[in-house]
Structures are given as structure tokens and as C-alpha cells.
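Chemist: Got a predicted structure plus its sequence, pasted below:
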Amino acid sequence: MRQFIPTAFTIGNLFCGFLALHYAFSGNYVPAAWLIFLGAVFDKMDGQLARVMGRDSQFGLHFDSIVDACTFGIVPAAIIYQAHLPTGWGLALAFVFLLCGAMRLARFNTLSLDGERGEFYMGLAIPTAAVCLTQYVVFVKAWPIPHATPLAVLLILVLSFLMVSRLDYDSVPNFRGTSLSDRFKQLYFVTTVGLTIYDGIFFFPMILVYVFSGSIRWIFRLVHGAVTQHA
């Protein structure tokens, strides 16, 4: 029974993606976007549980990646296509997001199987990119902005590039850490959760901070010549 627990969360992730696709086809993009976020929560929990319970396996790794490609690749691409880019070139752009996400997953699997996992993730993780892209739809729905479609195009291109980049990204903060870096990550996490609970519209700008943190870190290290290991 214990062996099934991490897989159950992976199945929950897949169900969230499937249900989000249903809402997207119905034009209900806001609940679809929040289901993508819920899928990301399940995705994080299945990996953590597998490691804590000592249930890591190649089956789990590959099953999780297939599910991620569906929930965080196909479904967000469909949502942004239907919400902002219902044209031929929009379909092509949505596919670019899906393609880069699939490449990001393949690279992560390769590094994991080779045992090359370090302190940071290499490139923006596809669940984060998916949440950012779909929360943009939520943000624009609640707060209409001019040029929403061109900005959606820009966001797709930026997220796609960041997924296949070699930029460093943090995972969930270590809440037992006491260093200045740990404290900053803890503060960011708690602030994001608090503001999102207060009003969901804050989630998109807060996640953008994380999305661009990789670029900011790269610039900082370029100046200081620091070297890191990846996850």
C-alpha cells in the first residue's frame, strides 16, 4: 500500500490536467488554470514522498514525466491557445511551449538517471512555467490590460527559452535553513502564499519574480564569477 502512495499523487496530477482540459474546452480558463496549479502541488508532493519513503524508481520517474508532459505541457498550451491565440501561428507558438517543456523533462530525466543532481535545477521547471502561463490568463481575466495577446506571445517565448536554458533555479525553500539566502527564500514563499490567499490576482506577479530569478542570479554570478552545480 505504501508503494502506491507516491503514484496516487501522480495520478492526482494527471486527473487535474485532464479536468483542466475539460474546463479549457468549455471556455472556463480560470478554474482550468487553478487546476494546473493543484497539479503542480501534487507533482511536488509525489516526488517528496517517493524520496522520504525510499520509493524512487525508474517507473516512477518516467510515469511522472509522462504525466507532467500532459498536465504542464499539452494542457497549458491548449489553454493559452484558446484564450489568447486562436490562430494558426498561435497554434505554432503553443507547440513551441510544449516542445521546450518536453525537452526540459527529457533533460531532467537524463541528469537524474546519470546521478547528476546538485543544489539547483537546470532551467525553469515545466510545472512552474505552466503555472506562470496559465496564471497570466487568470490575471488578464481579473485585470484587463492592453496588448494582452502580444504579451502572451512574449511570455510563451520567454518561458520556452528559460525551460531549455542552463540557468539555475531554486526548488522549495529549506524551512530549517538559517542562512540569509534561506531566510530570503522562506520570506518569498510565505509572502507569495499569503498574498495569493488574500487575492489570487497577486499570484501571477509573484511567480514572475521566481521566473526571472534565474536570470538575475546569472547576471550576479557573471559579475562575481561564481560556479554552481545543477539538479
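Modeler: Great, that's in hand. Just so it is clear, the model here is predicted, and its values are computed rather than measured.
Chemist: drop to CA atoms for contacts and neighbour counts, all remaining ones
Modeler: Fine.
Chemist: which one's the longest helix in this protein?
Modeler: Using DSSP state H, we find that the single longest helix of the chain is helix 88-113.
Chemist: Now do the buried residues in it.
Modeler: Judged by neighbour count using 16 or more other C-alpha atoms under 10 Å, the buried positions of helix 88-113 are 90-91, 93-105, 108-109, 111.
Chemist: again with stretch 112-126
Modeler: With burial defined by 16+ other C-alpha under 10 Å, the residues of stretch 112-126 counted as buried are Tyr121, Met122, Gly123, Leu124, Ala125, Ile126.
Chemist: And the contacts of that stretch?
Modeler: If you take C-alpha atoms under 8 Å, 6 or more residues apart in numbering as the criterion, stretch 112-126 is touched by 68, 72-73, 101, 104-105, 108, 111, 159, 162-171, 211, 214, 228-231.
Chemist: can you give me the end-to-end distance of it?
Modeler: Using C-alpha to C-alpha, to the nearest Å, the end-to-end distance of stretch 112-126 comes to 16 Å.
Chemist: and stretch 143-159, how far from the chain's centre?
Modeler: Here stretch 143-159 shows a centroid-to-chain-centroid distance of 17 Å under the convention C-alpha atoms, centre = their mean, to the nearest Å.
Chemist: residues making contact with that stretch?
Modeler: Outside stretch 143-159, the residues that touch it by C-alpha under 8 Å, 6+ apart are Ile80, His84, Leu85, Leu93, Ala94, Val96, Phe97, Leu124, Ala129, Leu133, Tyr136, Val140.
Chemist: ok, and the closest non-adjacent residue to Phe37?
Modeler: Excluding the flanking residues, the one nearest Phe37 by C-alpha to C-alpha, 6 or more residues apart in numbering is Val131, at 5.6 Å.
Chemist: What sits closest to Leu208 if chain neighbours are left out?
Modeler: Of all residues apart from its sequence neighbours, Cys132 sits closest to Leu208 (C-alpha to C-alpha, 6+ apart), at 7.0 Å.
Chemist: That neighbour: which element?
Modeler: Here Cys132 is covered by helix 126-142, with elements defined by DSSP states H and E.
Chemist: for this structure, what spans make up the helices?
Modeler: Counting by DSSP H, the helices of the chain are 4-25, 29-52, 58-69, 75-84, 88-113, 126-142, 148-164, 180-198, 203-224.
Chemist: so the longest one versus helix 148-164, what angle?
Modeler: Relative orientation of helix 88-113 and helix 148-164, computed by axes from the mean of the first three to the mean of the last three C-alpha atoms, to 10 degrees: 20 degrees.
Chemist: okay, pairing it with this:
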Amino acid sequence: MAKQKKALKTLGKKTRRLRERLNVNIYVLPNLLTTANMFCGFFAIIYTIKGQYLVASYAIVAAAVFDLLDGRVARMTNATSQFGAEYDSLSDIVSFGMAPGILLFHWSLQPFGRLGWLAAFFYLACGGLRLARFNVQKKVINVAYFQGLPIPMAAGIVASSVLAFDDLGLNPERSWGLLAMTFLLGFTMVSNFNYRSFKDIDLKESLPFTYLVMGVFLFAIVALHPEVMLFVLFLTYALLGAIFGILKLGKDSRKALIRGPHHDPELDEDIELLDADWDEETPTNTH
């Protein structure tokens, strides 16, 4: 009996070791994709230093593709891990924080001197803070929304701005608009503004016909002039989140003023009714 227990215990250990080895092999694929993400970010930095800004921009776009794939592959193969999550964040800070920051400085902000590199660093620092906050809030965040502009989207705006300026023949040097955009991207990344993630949409289920129409419409817009329209769409996404976030802050401030310092929860229903009356009385332009 003792020998049988010992044999079963030994078999259990061997089975556990085999399972661990199989898991390691499965984890290799998503981590390879994460490494490819980091490589593209490093590649973008090297080519930014060389002055080949278009190549650097395309490398950042490629990094975003690998970043999208590594998470999907990890979930599909049931290979998610804390190691993978941390490694992904380290890769993201290189590809979507460091690379776009250096690209912005060399491509446009360098003539501003100290203000230029401070703006680029502000972008990088906010990107790092955005990633750190995301890591500690993974279990409590709403899957349908991002809290703050995602750093890959911010990097996409930077990369697409380079492509758009080159396509339109615009001079990016000492551009106050690009300087303001750099600070805006940093601010929106660390803000509490909600940005739609679209992760709650299950493509395996039937969706309203309007989703298909919107998808075809967006595809047609991008195909019309890819370099410019991608920049316009990405920037619109960032600005809309900021605008709706500011409007929500104003609404919350108005509620706080109505409640006063001694808040009575029973008044919440009355406040909601006041909001409804406010919306009905506010004139709207139908033209």
C-alpha cells in the first residue's frame, strides 16, 4: 500500500512537471509577439536618430499590430500570465512611450529647445503612468471603456501625424499645433476620461446592421486617403473622449453644488429629475 502511494505521488510530480513544461511552450508564442513589439519600438528609435521619420512611423504602427496580437494569442491559447502582462508593459513603454517621444522631439519639437524636450518627456512620463495605472486596475476596470487614452492609440496619433504631414507636404518644425498635441496626448493618457474600448462587442454573435454600415463607412474613409484620414480618425477619437469627459466633469460639479456639503442620498432622485428638466429646456440646433 505504501509503495502504491509513493508511486502515485511520483507520477503526480512527473505529470505536474510535464504540464509546466507544456505551459512554458505555450507561453513562448505570445511572448515572442511581445518581443517583436519591443523590437519595432527599438527599430523606430534607431531610424528616428538616423532622420528617417517615415520608416520610424511605420515601425511604430507595426509595433501596435504586434501588441494587438500578443494579447489575443495569449487569451486564445489560455497562456495569460503575470509575467506576460509585465513584459507587455515594458515593451509598450519602449514602443509607445519612448519611440514616439523621441520621434516627436527629432521630427518637430527640437527647435523649441528646452520646451520641446520637456514636452516629449511629459508624453513619455504620462505614458508610463498610464501603463502603471492600467496594471493595478485590471481587475476592477470596466471592460467596455479605457480609463484615459490608451498609450498605443497615443503612439498611433504620433505616427499617423508624421505620415499625414509628409503626404500633405507640411513643415513640422517648430509647429505649435504639434507641441500642443504632445501635451494633450500626455494629459489624456493620465486623465479619468472614458474611451470606448469596443472589447464588449462579441464578433461571434449577431450584431445590429448599423455596425456593418459603420464599419464599411470607416473603411471607405480610410481607403480614400489613408495617411491623412488615419490621423484625423485617431485624433478625433482622442478629442471626443476629452470633450465628453470635460462635459461629464461639469455635470458632476453641478450636482455637487446642488447637493451641498451635507449630502443626503435621498436627494439624488430629485437631482436626476432636475437634469432631465435641464436637458428638455436646453435649446438644440436641428439644422
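Modeler: Yes, it's here. What you see is a predicted model; the values in this text were computed from it and never measured.
Chemist: still on that earlier bit, which residues in structure 2 does the helix holding Cys132 of structure 1 align to?
Modeler: Structural correspondence for helix 126-142 of structure 1: residues 151-167 of structure 2, per TM-score structural alignment.
Chemist: List the buried residues in that stretch.
Modeler: Buried residues in stretch 151-167 of structure 2 (16+ other C-alpha under 10 Å): 151-164, 166.
Chemist: just the residues you listed now: which is nearest Ser57 of structure 2?
Modeler: Out of those, the one with the shortest distance to Ser57 of structure 2 is Ala159. That distance is 4.6 Å, counting by C-alpha to C-alpha.
Chemist: measure the aligned partner of Tyr169 of structure 1 in structure 2 to Met181 of structure 2 for me?
Modeler: When the structures are aligned by TM-score structural alignment, the residue of structure 2 matched to Tyr169 of structure 1 is Tyr195. Using C-alpha to C-alpha, Tyr195 of structure 2 is found at 18 Å from Met181 of structure 2.
Chemist: How about Ser161 of structure 2?
Modeler: Counting by C-alpha to C-alpha, the gap from Ser161 of structure 2 to Met181 of structure 2 is 10 Å.
Chemist: Ok, Pro226 of structure 2 next?
Modeler: Where Met181 of structure 2 is concerned, Pro226 of structure 2 sits at a distance of 20 Å (C-alpha to C-alpha).
Chemist: Could you measure from the equivalent of Gly17 of structure 1 over in structure 2 over to Lys3 of structure 2?
Modeler: With the correspondence set by TM-score structural alignment, Gly17 of structure 1 lines up against Gly41 in structure 2. Gly41 of structure 2 is 57 Å from Lys3 of structure 2, where distance means C-alpha to C-alpha.
Chemist: Neighbour count: those two, which is higher?
Modeler: Relative neighbour count places Gly41 above the other of Gly41 of structure 2 and Lys3, with 29 against 8, counting by other C-alpha atoms under 10 Å.
Chemist: I'd say the more buried one and Ser57 touch.
Modeler: No - with contact defined as C-alpha atoms under 8 Å, Gly41 of structure 2 and Ser57 do not form a contacting pair (9.7 Å).
Chemist: picking up where we left off before, comparing Tyr195 and Met181 of structure 2, which shows the higher neighbour count?
Modeler: Set Tyr195 of structure 2 next to Met181 and count neighbours by other C-alpha under 10 Å: Tyr195 wins out with 21 against 18.
Chemist: List the residues that contact the more buried one.
Modeler: For Tyr195 of structure 2, the contact set (C-alpha under 8 Å, 6+ apart) comprises Tyr145, Phe146, Gln147, Gly148, Leu149, Ala238, Gly241.
Chemist: for the aligned residue in structure 1 for the last one, what are its contacts?
Modeler: In other words, Gly241 of structure 2. Residue correspondence to structure 1 (TM-score structural alignment): Gly241 of structure 2 is matched to Gly214. The contact partners of Gly214 of structure 1, by C-alpha under 8 Å, 6+ apart, come to Gly123, Leu124, Leu167, Asp168, Tyr169.
Chemist: What distance do you get for Gly214 of structure 1 to Leu222 of structure 1?
Modeler: The value you get for Gly214 of structure 1 to Leu222 of structure 1, if C-alpha to C-alpha is used, is 12 Å.
Chemist: I'd guessed Ala99 of structure 2 sits against Cys40; true?
Modeler: No - in this structure, Ala99 of structure 2 sits apart from Cys40 without contact. The criterion is C-alpha under 8 Å, and the distance is 9.2 Å.
Chemist: where do the contact lists of those two overlap?
Modeler: Here Ala99 of structure 2 and Cys40 have Ile60 as joint contacts, going by C-alpha under 8 Å, 6+ apart.
Chemist: Neighbour count for these two, which is higher?
Modeler: Neighbour count, other C-alpha under 10 Å: between Ala99 of structure 2 and Cys40, Ala99 has more, with 29 against 26.
Chemist: contacting residues around the counterpart of the more buried one in structure 1?
Modeler: Taking TM-score structural alignment, the alignment pairs Ala99 of structure 2 with Val75 from structure 1. Residues in contact with Val75 of structure 1 (C-alpha under 8 Å, 6+ apart) are Gly17, Phe18, Ala20, Leu21.
Chemist: again, but for Met98 of structure 2
Modeler: With C-alpha under 8 Å, 6+ apart as the criterion, the residues that contact Met98 of structure 2 are Gly41, Ile45, Leu124.
Chemist: again, 7 Å this time
Modeler: Residues in contact with Met98 of structure 2, defined by C-alpha atoms under 7 Å, 6 or more residues apart in numbering, are Leu124.
Chemist: quick one: it and Ala36 of structure 2, what's the gap?
Modeler: Met98 of structure 2 is 16 Å from Ala36 of structure 2, where distance means C-alpha to C-alpha.
Chemist: Please apply the same query to Asp92 of structure 2.
Modeler: Where Ala36 of structure 2 is concerned, Asp92 of structure 2 sits at a distance of 11 Å (C-alpha to C-alpha).
Chemist: who's more crowded, these two?
Modeler: Counted by other C-alpha under 10 Å, Asp92 of structure 2 and Ala36 do not tie: Asp92 has more neighbours, with 26 against 19.
Chemist: Quick check: closest non-adjacent residue to that one.
Modeler: Computed as C-alpha to C-alpha, 6+ apart, the closest residue to Asp92 of structure 2 that is not its neighbour in sequence is Met38, at 7.1 Å.
Chemist: Is the one you found in contact with Phe96, as I believe?
Modeler: No - applying C-alpha atoms under 7 Å as the test, Met38 of structure 2 and Phe96 come out as separate, 9.3 Å apart.
Chemist: Of those two, which one has the most company?
Modeler: A count of neighbours by other C-alpha under 10 Å puts Phe96 above the other of Met38 of structure 2 and Phe96, at 31 against 27.
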